[in-house]
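> can't give you the sequence, but here's the structure:
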């Protein structure tokens, strides 16, 4: 009888110890630090006071500049209610570098988006807010092969503050922005909060309708695994080019800067 009781107590403590060990084996957060660079050209062409087209091209390089990351092209059209409020729709194509694939080097993503941009001012800041909804069709990778596509949607909210430090237009403005990206879909389980993108740098107008921003662009991203995160330390250089056809003289092309 005593041996039976001792055996039961021993089994109880063994199970308790195993349970405690499993509790301590909970997945822990893993953060991968990467160094990237972004360079891109974002263009706006106002065909009239209200209608226009947009065309963007962005390249990301990994390991700073040594490895390919992605190529992204976007073409769309929009309606400007005035110089401060506009709505646009666009189609984008993203080629993402996947070195593990045996049959090709890049997977493709087809993307449609609609967005609203609102420009305003707050104290001495020029403020831009952008609301964007994206529908995404992405290739799925299993091992070294692609196995079809998955569909998801993503909501993005971006706000940007630009602070002029001089009345001279040749002096760069200080710039800060933050963008939150939320995604939804049947395959989105562990990472509905897709990314948080910050930016700290300068915005510099170098002529009518021509500008660039340059600075530090950290991107915090949760992967589909759930407990694995990427913190991408990124150097960003984006060029902006915009034109505007005057309603008074259709033969003259005027330049303006758009976010």
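In hand now; what should we look at? What you are looking at is a predicted structure, and each value in this text was computed from that prediction instead of being measured. Numbers count the residues shown, from 1 in each chain.
> can we go C-alpha only for contacts and neighbour counts from here?
OK.
> Which residue is the nearest non-sequential neighbour of residue 228?
Counting by C-alpha to C-alpha, 6 or more residues apart in numbering, residue 30 is the residue found nearest to residue 228 once chain neighbours are left out, at 4.8 Å.
> Tell me the helix or strand right after the helix or strand that contains residue 110.
Taking DSSP states H and E as the definition, one finds residue 110 inside strand 106-122. Per DSSP H and E, strand 106-122 leads on to strand 125-142 as the next helix or strand towards the C-terminus.
> For that next one, list every residue counted as buried.
For strand 125-142, a neighbour-count test (16 or more other C-alpha atoms under 10 Å) marks 125-139 as buried.
> Now do the helices in this structure.
Applying DSSP state H to the chain gives helices spanning 2-24.
> longest strand of it?
Assignment by DSSP state E gives strand 145-164 as the longest strand of the chain.
> got the angle between that one and strand 125-142?
Strand 145-164 runs at 170 degrees relative to strand 125-142, counting by axes from the mean of the first three to the mean of the last three C-alpha atoms, to 10 degrees.
> So what's the gap between strand 145-164 and the chain middle?
Computed by C-alpha atoms, centre = their mean, to the nearest Å, the chain-centroid distance of strand 145-164 equals 5 Å.
> and here's the other structure:
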């Protein structure tokens, strides 16, 4: 039975990797064929933390700097906070707030920043019964967005689904301290509501990368993300080629757990 599960999980990872590669190729072909499409090269620096406070509760914090030409030319600054409720080992519910500041064309001096406020609700499912760990993330967002040339905020609804798979690059069954691993993910964004401008698909993010588990609480990741997004004009597509660098810090403050993580 275990061999069947392991084989199925491995096939799932291979299929996702192939779909990401073919999707990136198709997106590049689309941008070449569409006159209004253009490509953008970015670097995203990210820090994530899920601090476990008790058996049921925890805190999520997240910060990102998305830059176009360098640290002095940001595309977007991002901060997210939330409260985690651990229903079970495989199920986590989260609700919280996010704030972003976007800069057109990565220039924060001429035009100024465009703020956005979000509330969000999230369901996270994790399965690690095989060497390939899968994570399903369902997120609903309520967004108040300020567009260029408009001082008023527009209300938007958005739904996101992400599938993320990780696989240890050694003979370990699970990712443990000192373990390198490979990761693959794909996230679909759709919008709905009276202000959706008649569109449904907003963007898709396909990612391939590698990571290293430093200790029980800390890991680092780096990889390539292909982002296909549809602009407000409905006729403009942006293919983003993104180098992402991430730090994950997930301390466990339950009795006895923090000492184990530090060791």
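Great, that's in hand. Being a predicted model, the structure only gives us computed values, none of them experimental.
> Do you know the score for how well these two fit?
TM-score for the superposed pair, counting by TM-score structural alignment, normalised by the length of structure 1: 0.79. Supporting figures: 225 aligned residues with a C-alpha RMSD of 2.4 Å.
> If you count neighbours, what's buried in the strand holding residue 110 of structure 1?
The neighbour-count check on strand 106-122 of structure 1 (16+ other C-alpha under 10 Å) flags 106-109, 111-119 as buried.
> Can you spell out which helices and strands pack onto it?
strand 85-97, strand 125-142 (3 or more C-alpha pairs under 8 Å, 6 or more residues apart in numbering; DSSP states H and E).
> Which one of these lies nearest to residue 16 of structure 1?
In terms of C-alpha to C-alpha, the element of those nearest to residue 16 of structure 1 is strand 125-142, at 38.2 Å.
> Tell me which other helices or strands the closest one touches.
With contacts taken as 3+ C-alpha pairs under 8 Å, 6+ apart, strand 125-142 of structure 1 sits against strand 106-122, strand 145-164.
> Counting by contacts, list what the last one packs against.
In other words, strand 145-164 of structure 1. Here strand 145-164 of structure 1 touches strand 125-142, strand 173-184, going by 3+ C-alpha pairs under 8 Å, 6+ apart.
> Looking at those, which is nearest to residue 204 of structure 1?
Closest approach to residue 204 of structure 1 among these (C-alpha to C-alpha): strand 173-184, 6.2 Å.
> Identify the residues contacting that closest one?
Strand 173-184 of structure 1 has contacts (C-alpha atoms under 8 Å, 6 or more residues apart in numbering) with 152-165, 191-204.
> give the contact list for the residue nearest to residue 228 of structure 1.
Contacts for residue 30 of structure 1 (C-alpha under 8 Å, 6+ apart) come out as 227-229.
> so which of those residues hold up in structure 2?
When you map the contacts of residue 30 of structure 1 onto structure 2 and apply both residues aligned by TM-score structural alignment, their matches' C-alpha atoms under 8 Å, the shared contacts are 227-229.
> how about the contacts of residue 30 of structure 1 in TSV, adding distance to residue 2 of structure 1 and neighbour count?
Shown next, in TSV, are the contacts of residue 30 of structure 1 (distance: C-alpha to C-alpha, whole Å; neighbours: other C-alpha atoms under 10 Å):
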residue	distance to residue 2 of structure 1	neighbour count
227	47	14
228	50	16
229	53	19
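> Please name the nearest non-neighbouring residue to the counterpart of residue 200 of structure 1 in structure 2.
Aligned by TM-score structural alignment, residue 200 of structure 1 pairs with residue 208 of structure 2. In this structure, residue 208 of structure 2 finds its nearest non-sequential neighbour in residue 184, 4.7 Å apart by C-alpha to C-alpha, 6+ apart.
> Just give me the match in structure 1 for the one you found.
Aligned partner of residue 184 of structure 2 by TM-score structural alignment: residue 176.
> Over to residue 193 of structure 2?
Residue 193 of structure 2 maps onto residue 185 of structure 1 when the alignment is built from TM-score structural alignment.
> does its match really touch residue 153, like I thought?
Yes - using C-alpha atoms under 8 Å, residue 185 of structure 1 is in contact with residue 153, at 6.3 Å.
> picking that back up, what is the neighbour count of the closest residue to the match of residue 193 of structure 2 other than its chain neighbours?
Take residue 185 of structure 1 and drop its neighbours on the chain: the residue closest to it by C-alpha to C-alpha, 6+ apart is residue 152, 4.5 Å away. For residue 152 of structure 1, the count of nearby residues is 16 (other C-alpha atoms under 10 Å).
> For residue 152 of structure 1, which residues are in contact?
Going by C-alpha under 8 Å, 6+ apart, residue 152 of structure 1 touches 135-137, 183-188.
> go on, residue 153 of structure 2?
Applying C-alpha under 8 Å, 6+ apart, we find residue 153 of structure 2 in contact with 144-147.
> again, only using 6 Å
Contacts for residue 153 of structure 2 (C-alpha atoms under 6 Å, 6 or more residues apart in numbering) come out as 144-146.
> Looking at those, spot the one nearest residue 253 of structure 2.
Proximity of those to residue 253 of structure 2 (C-alpha to C-alpha) peaks at residue 144, which lies at 34.3 Å.
> on that earlier part again, please report how far the match of residue 200 of structure 1 lies from residue 37 of structure 2.
Separation of residue 208 of structure 2 from residue 37 of structure 2 (C-alpha to C-alpha, to the nearest Å) stands at 23 Å.
> neighbour count winner among those two?
Relative neighbour count places residue 208 above the other of residue 208 of structure 2 and residue 37, with 21 against 18, counting by other C-alpha under 10 Å.
> what's the spacing between the more buried one and residue 101 of structure 2?
The gap separating residue 208 of structure 2 from residue 101 of structure 2 is 26 Å, by C-alpha to C-alpha.
> for residue 247 of structure 2, same thing?
21 Å.
> For those two, indicate the residue with more neighbours.
Legend: neighbour count by other C-alpha under 10 Å for residue 247 of structure 2 and residue 101, higher for residue 101 (20 against 16).
> how about the more buried one, what's its partner in structure 1?
For residue 101 of structure 2, the aligned position in structure 1 is residue 95, judged by TM-score structural alignment.
> What sits closest to that match if chain neighbours are left out?
What sits nearest to residue 95 of structure 1 in space, not counting adjacent residues and going by C-alpha to C-alpha, 6+ apart, is residue 108, at 4.7 Å.
> The one you found maps to what in structure 2?
In structure 2, residue 108 of structure 1 lines up with residue 115, judged by TM-score structural alignment.
> show me the residues around its match that make contact.
100-101, 146.
> gap between it and residue 78 of structure 2?
Residue 115 of structure 2 is 10 Å from residue 78 of structure 2, by C-alpha to C-alpha.
> and what of residue 242 of structure 2?
For residue 242 of structure 2, the distance to residue 78 of structure 2 - C-alpha to C-alpha - is 16 Å.
> Count the residues that sit near residue 3 of structure 2.
Counted with other C-alpha under 10 Å, residues neighbouring residue 3 of structure 2 total 9.
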